[in-house]
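Enquirer: Got a predicted model here, sequence first, then my questions.
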Amino acid sequence: MSDRPRLVLASASPRRLELLARIGVVPDAVQPAELDESPLRSEMPRRLAQRLSSAKAAALEAPGALVLAADTVVGVGRRILGKPASREEARRFLGLMSGRRHQVHTGVALRRPDGSLGTRLVTSVVAFQRLTAQQVEAYLDSGEWEGKAGGYAIQGRAEMFVRFLSGSHSNVVGLPLFETAQLLRGCGWLRP
């Protein structure tokens, strides 16, 4: 529809593009927002996801456009499990999640052309089975952990480790579709 503003996705994640396509949303442009994603001192996982998604939406130069940004953070208690920098760090993350529950928080922010910001925060709870050393090493050998929050991809081989999931599956992949659609509908970009 020509009367709606351009939609810019402030993310380099191919998974977010795939998820948006599932609900018929194709951004007009993809322009990753570059900013420091380091947690602040004593910052909790939920707050980090909220802060980063809003900061990414605000940081992008896209006059007259809607800017959609998201950030996914995996937390085990107060501990933030980011994207592992090495195989050893990914092994440590998997060990922390083995046999217990963890939370996946995704902050979603939509900056409207007038500069106002709509936000959502979605939390899903995931429980992994107790992982054997062989399972961990086979998963690390797959390379699937690279570039993934928490060091795993639920939409891939790691799904076989999930014994329990409460909440949005698409949130764990990287973008909660229900809440994203709500934000887009709320500003008239997505029609029912």
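Expert: Here it is on my side, so go on. Residues are numbered from 1 along each chain as shown.
Enquirer: C-alpha from now on. contacts and neighbour counts both.
Expert: Will do.
Enquirer: and the longest helix for the protein?
Expert: Ranked by number of residues, the top helix in the chain under DSSP state H is helix 45-59.
Enquirer: Which elements pack onto whatever helix or strand comes next after that one?
Expert: Next helix or strand after helix 45-59 toward the C-terminus (DSSP states H and E): strand 66-76. If contacts are counted by 3 or more C-alpha pairs under 8 Å, 6 or more residues apart in numbering; DSSP states H and E, strand 66-76 sits against strand 7-9, helix 45-59, strand 79-81, strand 101-111.
Enquirer: how far off strand 101-111 does strand 66-76 point, in degrees?
Expert: Between strand 66-76 and strand 101-111, the angle comes out at 170 degrees (axes from the mean of the first three to the mean of the last three C-alpha atoms, to 10 degrees).
Enquirer: next, the one to line up against it:
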Amino acid sequence: MPHLCLASASPRRLELLTSIDVDCDVRPVDIDETPLPGENPRDYVCRLAREKALAGATFSDLPVLGSDTAVVLDGEILGKPRDRAHALEMLSALSDTTHEVLTGVAVSGPQGLLEACVTTRVTLRAITPREAAAYWETGEPCDKAGGFGIQGRAAVFVSHIEGSHSAVVGLPLYETAELLERQGVALWMSDRAAVS
């Protein structure tokens, strides 16, 4: 029986929640993800997380989790690649630099709307044009913010990470677990404690 409504189509978020034994009813919501004029990246991901959780709450009696992740380089949000050229352009810009990954998470439930935002700094080694082109051909970058997935083949490009690995994948588990427990959603620890 589901404990949580996940207002996201992201298979990575579902995998992360499954890893802490949270059974989800997956109900993606359709919201406009266009940044507002002058909106900074942190406000942007937090707003989208809130909007997703609140949209999901209109059709679910369960607590609802919404989340959004943005790759940010020099204050600019790098979204999902539009095409091959855009992906290679983003990988070139991220090559041999440190960028930020911001992930907002919001959970609506009995305690109202609870939220958190996590910033992780990720350093990529120099990526050659040949490597970037080969990576695009794998199909992996197509639906990834910034055009790369840290949990996949692009892990070989990551030389250093400062912060939450799971947040870069799509959901900061430490902060998410705290929000879920405050909303009464049982995690693996809660389930095991109840049995013993």
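Expert: Structure's in. What do you need? In this text the structure is predicted, and so the values were computed from the model without any measurement.
Enquirer: Tell me how they score on TM after superposing.
Expert: Scored by TM-score structural alignment, normalised by the length of structure 1, the superposition of the two chains gives a TM-score of 0.93; 187 aligned residues with a C-alpha RMSD of 1.5 Å.
Enquirer: if we can go back for a sec, and the longest helix of structure 1, how far from structure 2 on average?
Expert: By mean C-alpha distance after the TM-score superposition for structure 1, the fitted helix 45-59 of structure 1 averages 0.8 Å away from its aligned residues in structure 2.
Enquirer: returning to what we had before: just the helices and strands packed on strand 66-76 of structure 1: most buried one?
Expert: strand 101-111 (a mean of 26; mean count of other C-alpha atoms under 10 Å).
Enquirer: That one vs structure 2, average distance?
Expert: Looks like 0.4 Å for strand 101-111 of structure 1 (mean C-alpha distance after the TM-score superposition for structure 1).
Enquirer: What range does that strand cover in structure 2?
Expert: Under the alignment (TM-score structural alignment), strand 101-111 of structure 1 falls on residues 98-108 in structure 2.
Enquirer: Show me how far that stretch is from its chain's centre.
Expert: 6 Å (C-alpha atoms, centre = their mean, to the nearest Å).
Enquirer: Mind checking what secondary structure residue 132 of structure 2 has?
Expert: helix (DSSP: H, G, I helix; E, B strand; the rest coil).
Enquirer: What does it correspond to in structure 1?
Expert: Aligned partner of residue 132 of structure 2 by TM-score structural alignment: residue 136.
Enquirer: Can you give me the neighbour number for that match?
Expert: 17 (other C-alpha atoms under 10 Å).
Enquirer: wait, doesn't residue 175 of structure 1 sit right on residue 70?
Expert: Yes: using C-alpha atoms under 8 Å, residue 175 of structure 1 makes contact with residue 70 at a distance of 7.0 Å.
Enquirer: re the thing from before, so what touches the longest helix of structure 1?
Expert: 10, 33-35, 37, 39-40, 67-75, 78-80, 105-111, 117, 119-121 (C-alpha atoms under 8 Å, 6 or more residues apart in numbering).
Enquirer: Residue 175 and residue 70 of structure 1 - which one has more neighbours?
Expert: residue 70 (30 against 27).
Enquirer: how about that one, what's its match in structure 2?
Expert: Using TM-score structural alignment, residue 70 of structure 1 sits opposite residue 67 in structure 2.
Enquirer: Give the aligned equivalent of residue 122 of structure 1 in structure 2.
Expert: That one, residue 122 of structure 1, aligns with residue 118 by TM-score structural alignment.
Enquirer: Thought residue 103 was touching its match, still the case?
Expert: Yes: between residue 118 of structure 2 and residue 103 there is a contact at 5.3 Å, judged by C-alpha under 8 Å.
Enquirer: anything in contact with each of those two?
Expert: 167, 172.
Enquirer: hmm, back to that, any common contacting residues for residue 175 and residue 70 of structure 1?
Expert: Common neighbours of residue 175 of structure 1 and residue 70 (C-alpha under 8 Å, 6+ apart) are 106, 108.
Enquirer: about what we covered before: is it possible to get the helices and strands packed on strand 66-76 of structure 1 out as JSON lines so that each row also shows distance to residue 183 of structure 1?
Expert: Below are these laid out as JSON lines (distance: least, C-alpha to C-alpha, whole Å):
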{"stretch": "strand 7-9", "distance to residue 183 of structure 1": "12"}
{"stretch": "helix 45-59", "distance to residue 183 of structure 1": "13"}
{"stretch": "strand 79-81", "distance to residue 183 of structure 1": "27"}
{"stretch": "strand 101-111", "distance to residue 183 of structure 1": "7"}
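Enquirer: Tell me how many other residues crowd the nearest residue to residue 184 of structure 1 once chain neighbours are set aside.
Expert: Distances taken as C-alpha to C-alpha, 6 or more residues apart in numbering put residue 190 closest to residue 184 of structure 1, at 5.2 Å, once the chain neighbours are dropped. Residues contacting residue 190 of structure 1 under the criterion other C-alpha under 10 Å number 16.
Enquirer: roughly how far apart are residue 190 of structure 1 and residue 178 of structure 1?
Expert: 12 Å (C-alpha to C-alpha, to the nearest Å).
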